[in-house]
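> Everything below, folded, please.
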Amino acid sequence: MIETKSPVDHNEASPGEDGEKPGADIAFPYDRMTVEQFRRRFPRARWNDDRKAWFVPGRTASRRIGRWLAELEAEADAHADAKGRDAFVFDPIDSPYLQLGKTGFRIRTPYSKTVVDELREVPFSRWDGDLRIWHVPFRSYEELRRRWPDIEAAARRNEPEERRRRAEERKGSEQDIRSRLRSAERRRRRYPLLSHDLPPIGRPVAITYGIVVFTEISGELVAAEVVADFYPDVTEDHVWGYWRQPTLEELVRTWPAKRSPGGDIAWWLPTIEELRPARRTARSREAKRRAKTP
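The predicted structure is shown next:
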């Protein structure tokens, strides 16, 4: 629906027409029931062929039309919720991760980036940080149903027992050893940088680990033969830079780059697509820190 407030004077309107009266125009696709509801609500409204819109007279017309549109939207949401609930009854999702609530579905799974990414794509879904569950209204059931196989598969993969089983299978393998070495290298919070292309100190930049803030460029040359497994493109021109995680305030203040750079580069200014998840992570990290503070 489109609502436009009528000006006090229309140049093309002749004296005595709607253009000289205070009021507001509203136009919407023709539907018999909607028109009947509209006429009952606004009995003084008149159709204007020139503007292809209904004219509602009165100085408060725009406000009254706004309230009516809000009521229609609420009715549409209620209808969509009822339709979604009926669809669930007809074709339910049987899963230990999903519970039926009064206004929708409550979803609780082990943490999985796949689950988070999938649920964020479901319309009107929201995360409850206090209860640590996702809320999805009934109206979004069709989209939730479509994405559920991937959500459940990711949740099962991240069950503690399943993760322990995979860890036991990997223990002692070459993959496990390499994974441990990579983790140990990352905990050092260092990163090889070309000596002639150094990032700004104290400003969030993006690297292969994500968005970080470099705190120091040591000038120490990188021993390529030692770290070749972690940084295969390292040369004798690389030096070590040391980094930390950015704060939420730093990420919010960071102006995003217009586009992601191409080519093989060590660091770059983050785009908005990279900043958004980093800000969410930082917000969650700071909320946990505040919760632990007595």
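> From here on, just use CA atoms for contacts and neighbour counts.
OK.
> Could you list the buried residues of stretch 134-147?
For stretch 134-147, the buried set under the neighbour-count rule, 16 or more other C-alpha atoms under 10 Å, comprises 134-141, 144-145, 147.
> Would you mind measuring the gap between the ends of that stretch?
Start-to-end span of stretch 134-147 (C-alpha to C-alpha, to the nearest Å) is 14 Å.
> which other residues reach it?
77, 80-85, 87-88, 93, 103-108, 118-119, 122-128 (C-alpha atoms under 8 Å, 6 or more residues apart in numbering).
> re the thing from before, could you list which of the buried residues of stretch 134-147 belong to strands?
134-137 (DSSP state E).
> out of the residues you listed, who's nearest Ala155?
Taking C-alpha to C-alpha as the measure, Ala155 lies nearest Trp134 of those, at 13.3 Å.
> The structure of the following sequence is requested for comparison with the preceding one:
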Amino acid sequence: MNAWFVPGRTAEKRIGRWLAEMEAEADRFADEKGRDAFAFEPIESRYLEAAPASLQIRTPYARTVVEEIREIPHARWDAARRLWSVPYRSFEQLRQRWPAIEAAAEHSEPEARRARREAVRGTEKEAASRARLKERRRHRYPVPDDDAPPLDRAIGTHVGIVFFIGTDGEIADPATVSAFYFPAADDEEYVWASWRRGTLEELVTTWPARMPPQAPERVRGWWTPTLDELRPARREAKSRRRAKERSQQAAGKALRSEAGG
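The predicted model follows:
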């Protein structure tokens, strides 16, 4: 077997430093190549700024933007400056995803949001949207009376991954089930079950299903989530935790300021 044998810890450290230097040199070369590619065919957009060290993206919040950028190698979120930073070595991947990123950003501009709200104001579509939002805020979900999901475990549903808390046995109206959740089976009786969002720790430690839910599970309304379902749920949980931490830090800073004043 062809392999290197490095005697002694000092030699091992030298090899480690050498490998790190080689990797850094490769990154610098890739950045230069990406910088040249950007200079030759730049992305011109109000959402993108070419800084000396990286490409910086600042857009209104949109889930599609976040999902697309997270697929770009080495992209990172700068919480202090509220922008995404993408190294030049990832320019090609950014260019491939940019049409979707820019379209989602424009769709999320305040003016575009207001225009969409005005377009549906007073229509049946607006009424239906308000009804869905009101129903979702109740944090309830229909489950078969004779086949309820386990409690306090990550469960895939038609409204995302949730952790069921319990049920008081209240019968769910089939019309409400079909209107807001999934088509109710004619021969099935449903009860309302309350639910909560999972914490990041709970979602990270959830063992995913190997296969996506089959037709009977989707008809039933709940299933064991797959890794593809868990990943966005984990990202959302991480974002919620960061937002909570920022809020707590801001509150603590305000209290210290008041105490000092």
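> hang on, the earlier thing: selecting buried members of the contacts of stretch 134-147 of structure 1 in ChimeraX, what would you type?
In ChimeraX syntax, the buried subset of the contacts of stretch 134-147 of structure 1 is picked out as below (16+ other C-alpha under 10 Å):
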select :80,81,83,84,85,87,88,93,104,105,106,107,108,119,122,125,127
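> Please flag which of the contacts of stretch 134-147 of structure 1 sit within helices.
Using DSSP state H, the members of the contacts of stretch 134-147 of structure 1 that fall in helices are 77, 80-85, 87-88, 118-119.
> which stretches of structure 1 form strands?
So, for structure 1 - with DSSP E - the strands run 2-5, 23-27, 46-48, 53-57, 98-100, 104-107, 126-128, 133-137, 190-194, 204-207, 210-221, 238-244.
> would you list those in TSV and tack on distance to Leu69 of structure 1?
As requested, the strands of structure 1 are arranged in TSV below (distance: least, C-alpha to C-alpha, whole Å):
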stretch	distance to Leu69 of structure 1
strand 2-5	9
strand 23-27	10
strand 46-48	18
strand 53-57	14
strand 98-100	30
strand 104-107	24
strand 126-128	25
strand 133-137	21
strand 190-194	56
strand 204-207	44
strand 210-221	44
strand 238-244	50
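> Give me the nearest residue to the aligned residue in structure 1 for Glu106 of structure 2, chain neighbours excluded.
Residue pairing (TM-score structural alignment): Glu106 of structure 2 is matched to Arg156 of structure 1. Distances taken as C-alpha to C-alpha, 6 or more residues apart in numbering place Glu162 nearest to Arg156 of structure 1, at 7.3 Å, with adjacent residues excluded.
> For burial, what's the neighbour tally of the one you found?
Residues within reach of Glu162 of structure 1, counting by other C-alpha atoms under 10 Å, total 12.
> Over to Ala11 of structure 2?
Per other C-alpha under 10 Å, the neighbour tally for Ala11 of structure 2 reads 12.
> Look up the closest residue to Val136 of structure 1, ignoring the ones flanking it.
Here the residue nearest Val136 of structure 1, using C-alpha to C-alpha, 6+ apart, is Ser125, at 4.6 Å.
> hmm, I was thinking of Trp223 of structure 2
Computed as C-alpha to C-alpha, 6+ apart, the closest residue to Trp223 of structure 2 that is not its neighbour in sequence is Gly156, at 5.0 Å.
> for Ile69 of structure 2, same thing?
According to C-alpha to C-alpha, 6+ apart, the nearest residue to Ile69 of structure 2 is Ala75 (6.7 Å).
> counterpart of that neighbour in structure 1?
So, by TM-score structural alignment, Ala75 of structure 2 is matched to Ser125.
> give the contact list for that match.
Residues near Ser125 of structure 1 by C-alpha under 8 Å, 6+ apart: 119, 134-137.
> In contact with Val239 of structure 1, which residues?
With C-alpha under 8 Å, 6+ apart, Val239 of structure 1 has these contacts: 192-195, 217-222.
> Tell me the one among those nearest to Thr114 of structure 1.
Using C-alpha to C-alpha, the contacts of Val239 of structure 1 come closest to Thr114 of structure 1 at Pro192, 29.9 Å.
> Who's the closest spatial neighbour of that closest one, skipping the chain neighbours?
Spatially, and ignoring its direct neighbours in sequence, Pro192 of structure 1 is nearest to Trp240 (4.8 Å; C-alpha to C-alpha, 6+ apart).
> Surely the one you found is in contact with Ala223?
No - using C-alpha atoms under 8 Å as the test, Trp240 of structure 1 is too far from Ala223 to be in contact (9.8 Å).
> Looking at the two now, which is surrounded by more residues?
The residue with more neighbours, out of Trp240 of structure 1 and Ala223, is Trp240; 20 against 15, by other C-alpha under 10 Å.
> Just give me the match in structure 2 for the more buried one.
Mapped onto structure 2 by TM-score structural alignment, Trp240 of structure 1 lines up with Trp192.
> Adding distance to Thr34 of structure 1 and neighbour count, write the contacts of Val239 of structure 1 out as a markdown table.
Listed next are the contacts of Val239 of structure 1 as a markdown table, based on distance: C-alpha to C-alpha, whole Å; neighbours: other C-alpha atoms under 10 Å:
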| residue | distance to Thr34 of structure 1 | neighbour count |
| --- | --- | --- |
| Pro192 | 65 | 25 |
| Leu193 | 65 | 24 |
| Leu194 | 66 | 20 |
| Ser195 | 69 | 16 |
| Ile217 | 67 | 20 |
| Ser218 | 70 | 11 |
| Gly219 | 72 | 12 |
| Glu220 | 73 | 11 |
| Leu221 | 74 | 16 |
| Val222 | 72 | 21 |
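> mind giving me TSV with the residues you listed and columns for distance to Gly66 of structure 1?
What follows is the contacts of Val239 of structure 1, written out as TSV (distance: C-alpha to C-alpha, whole Å):
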residue	distance to Gly66 of structure 1
Pro192	58
Leu193	57
Leu194	59
Ser195	61
Ile217	58
Ser218	62
Gly219	64
Glu220	66
Leu221	66
Val222	65
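> Confirm for me that the match of Trp240 of structure 1 is in contact with Ile171.
Yes - using C-alpha under 8 Å, Trp192 of structure 2 is in contact with Ile171, at 6.4 Å.
> before we move on, the earlier item: now the residue nearest to Arg156 of structure 1: how far from Asn48 of structure 1?
With C-alpha to C-alpha as the criterion, Glu162 of structure 1 and Asn48 of structure 1 are 67 Å apart.
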